[in-house]
Each structure stands twice: as C-alpha cells, then as structure tokens.
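# Sharing a model prediction with you, sequence too.
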Amino acid sequence: MPTEAGPRKARDFGAVRRYGLAHVIGAIVVVGAAALLVTSQAVRDRNAAIALAKKWDIQGPPCPAMSETEFNTKHEVAPKTFDYDGVTLGRIAGDVSCSDVKDDGGRGFGTDKVCQFTSPAALTVASPAGRFFFVPGPGQPATLRIHKNVATCVMASKFTLQTE
C-alpha cells in the first residue's frame, strides 16, 4: 500500500555531524570546572608551603664556622651521621628534626633542606658544593639550612623532643 509521505530517504552515515550550542556550553563548563579545581588546589598547596616555610624559618646568631683543617686540629668529630637526600650531616650529640621547605618563603620552586638540632655541640655537612663545619657549642640548639647544597647555621631551634 502506497503511503502519502512518499518514498523513504536513505540515511547518509558519512555526513558531518554538527554540534549545537548546548555542546559548546557544556564543554566550556567542563573545562572551566577543571581549571577551577586545578587552581584551587595550587593555591592550597602554595598556602601550605608558605605556612611550612614560616614554621621552619629559624632566626638567630650565626654559628661559629671552622675550616676543615681547624675542625680536625681541634680533634672535633661528629660521630652521629645520617644521609639526607644526598647530603651527609653529622653531629656530636642531641636530636634532630628535618624538613624539605620551598625556598623564597614557600613561594619558590626550589627546595631547601632545613634541620633543627637540640644540642649538637658540633655539626658537619658534606654536600656536592663542599664540606662545612660549625661549632655552636655544647647545650646550644642550632638550625642548618642547606640552600643549593650550601649550608648555613644559626644558633637557635624550635625543636625539642616535646615538640616532635
């Protein structure tokens, strides 16, 4: 029985599919949401890095430094040694707590190694940049900061066994 609609049209499966306005808006919403999530996570990470840098920013007078010859002449030894990410740290006594801290107050892209000591008496650092020797003295807390493998030391620390 013939129909009034006429002959059936064959469907063209090779035709280019067109996207409507709803597809474009949907894609923009998805991309925008992803960008918002990535940005908010980056801001949270940066704020956490700044807070950690503040916590580990120890100020104090510089530790007395010595050359390797002076250190060895005074028969100083630092028998308690450990490796911290390719840098060997030594101390005579006391306890230590270390952390990786973003440089530039937590805003930088590099990472400093910071170690707080309760009462090291003497400190040695062997890094790719050289060997460093500090003698804060018995009972004196100290903090080492290793920036680009160069060690600096101050005679202060917030670390105690009770804060750990």
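Cool, the structure landed. Since the structure is predicted, the reported quantities are computational estimates derived from the model, not experimental observations. Numbering: from 1, shown residues only.

# Every contact and neighbour count from this point should use C-alpha atoms.
OK.

# Tell me the first helix or strand C-terminal of the longest helix belonging to the chain.
The single longest helix within the chain, with elements called by DSSP state H, is helix 21-55. Scanning forward in sequence from helix 21-55 by DSSP states H and E, the next helix or strand is strand 65-66.

# which residues of the chain fall in strands?
65-66, 80-84, 87-91, 96-102, 111-117, 121-127, 130-137, 142-147, 150-154 (DSSP state E).

# A further structure is provided below for comparison with the first:
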Amino acid sequence: MRSPRQLGIAALAVAGVMLPVWLVGSTWMDRVALQRQWTIAGPACPIVAKPDRAVVGRRSPQFFEYQGIRFGRQSGEVSCVAPPEGHPLDPKSYAVCQFPAPVMVSVDTGQHTVIFQPGLGRRATVTVRRGEVSCVLAGWFKG
C-alpha cells in the first residue's frame, strides 16, 4: 500500500505531464478554429488604379497598420487577426482583415500597394499572405 505522500507525488507527476499536453491541445484547437473562421470565400473585389470619387466621396480615408501592413478604408469598422501560416503551432502567421462597409480599401505591403473598391454597403475581407494581397466580397464581421 502506498503512503499519502507517495500518492501526492504521483498525482503531481501526472499533473506535470498532463498540463502541458492539455495546453498544447487547447492551443492547437483554438488556432485551427481561427484558421477555419477566417478563411472566407467569395467573389474577388474590384481592383482600381485610384478610387473613384463618385463612389468614395470627398472624405479622406482612415489608415491603420497591422502586422507591418498599412491599410486604408473609406468608412466603417475593421476587425483583423493573424491566423497561423502553416500548422497551428507554427509561429508564422498572415493577416486577415474584415471590413463590413469600407467602400474602398487600400493595402500597402511596403513592396506594392493595391486598391480595392468593393462599393457602397458591401463587405470585404482582405488577406495578405507571404506578401500577396487578395480581397473577397464576403465576410461575417458586422462592426
């Protein structure tokens, strides 16, 4: 028969092994969910050389920086995340931003600038992965 001290030590040893396993498993599942939730499909956003003033109006765009990328939007809110690039525990990530009604979105990666013009009342999701910029007319963020 084991003493209470031996049982306590055994319980601590089991907890010492199970806690990291639980943390890794939990982190893995959260990051897989993040990848799935922010992988958004839809038709491509229209790309323009410069915003059409008849669509965007006279108001200046609002700019912000996320993961070293400079984004501009004509109006509305934004929500951005950095899902994992490869497997869920890989520290590499990419940027995904959802705009519920941006009218226009500019993306400056430092290498090049792309301007999307989704238009009035249309949602847009912009992804910047390995320097490549894409935009789809879809999203679930409501702002």
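Good, I have the coordinates. Since this is a predicted model, take the numbers as computed values, not measurements.

# Go through the strands of the first structure and name the closest to residue 39 of the first structure.
strand 96-102 (18.8 Å; CA to CA).

# Please name the nearest non-neighbouring residue to the counterpart of residue 123 of the first structure in the second structure.
Counting by TM-score structural alignment, residue 123 of the first structure corresponds to residue 105 in the second structure. Closest residue in space to residue 105 of the second structure, ignoring its immediate chain neighbours: residue 73 at 4.6 Å, by CA to CA, 6 or more residues apart in numbering.

# rewinding a little: wait, the match of residue 123 of the first structure sits on residue 72?
Yes. In this structure, residue 105 of the second structure is within contact of residue 72 by CA atoms under 8 Å, at 5.4 Å.

# neighbour count winner among the two?
Between residue 105 of the second structure and residue 72, counting by other CA atoms under 10 Å, residue 105 is the more crowded of the two (28 against 18).

# What residues does the more buried one make contact with?
71, 72, 73, 74, 115, 116, 117, 118 (CA atoms under 8 Å, 6 or more residues apart in numbering).

# switch the cut-off to 10 Å
45, 47, 51, 61-63, 71-75, 99, 114-119, 124-126, 135 (CA atoms under 10 Å, 6 or more residues apart in numbering).

# And for residue 92 of the first structure?
Contacts of residue 92 of the first structure by CA under 10 Å, 6+ apart are 76-81, 119-124, 135, 138.

# hmm, which two among those residues are most spread apart?
The widest separation within the contacts of residue 92 of the first structure (CA to CA) is 17.3 Å, between 81 and 138.

# rewinding a little: Serialize the contacts of residue 92 of the first structure to TSV and add fields for distance to residue 29 of the first structure.
Shown next, in TSV, are these (distance: CA to CA, whole Å):
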residue	distance to residue 29 of the first structure
76	65
77	63
78	60
79	60
80	57
81	55
119	57
120	57
121	60
122	59
123	56
124	56
135	60
138	63
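
# Identify, from these, the entry nearest to residue 21 of the first structure.
Nearest member of the contacts of residue 92 of the first structure to residue 21 of the first structure, counting by CA to CA, is residue 81, at 66.0 Å.

# Kindly reformat the strands of the first structure as TSV containing distance to residue 49 of the first structure.
Formatted as TSV, the strands of the first structure follow (distance: least, CA to CA, whole Å):
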stretch	distance to residue 49 of the first structure
strand 65-66	30
strand 80-84	20
strand 87-91	22
strand 96-102	6
strand 111-117	10
strand 121-127	24
strand 130-137	27
strand 142-147	16
strand 150-154	21
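
# Those: which one's closest to residue 52 of the first structure?
Taking the strands of the first structure one by one with CA to CA, strand 96-102 is closest: 6.8 Å.

# other SSEs contacting the closest one?
Using 3 or more CA pairs under 10 Å, 6 or more residues apart in numbering; DSSP states H and E, the elements in contact with strand 96-102 of the first structure are helix 21-55, strand 80-84, strand 111-117, strand 142-147.

# at 6 Å what do you get?
In terms of contacts (3 or more CA pairs under 6 Å, 6 or more residues apart in numbering; DSSP states H and E), strand 96-102 of the first structure is packed against strand 111-117.

# Mean per-residue distance, the strand it packs on versus the second structure.
Mean deviation of strand 111-117 of the first structure relative to the second structure after superposition (mean CA distance after the TM-score superposition for the first structure): 1.0 Å.
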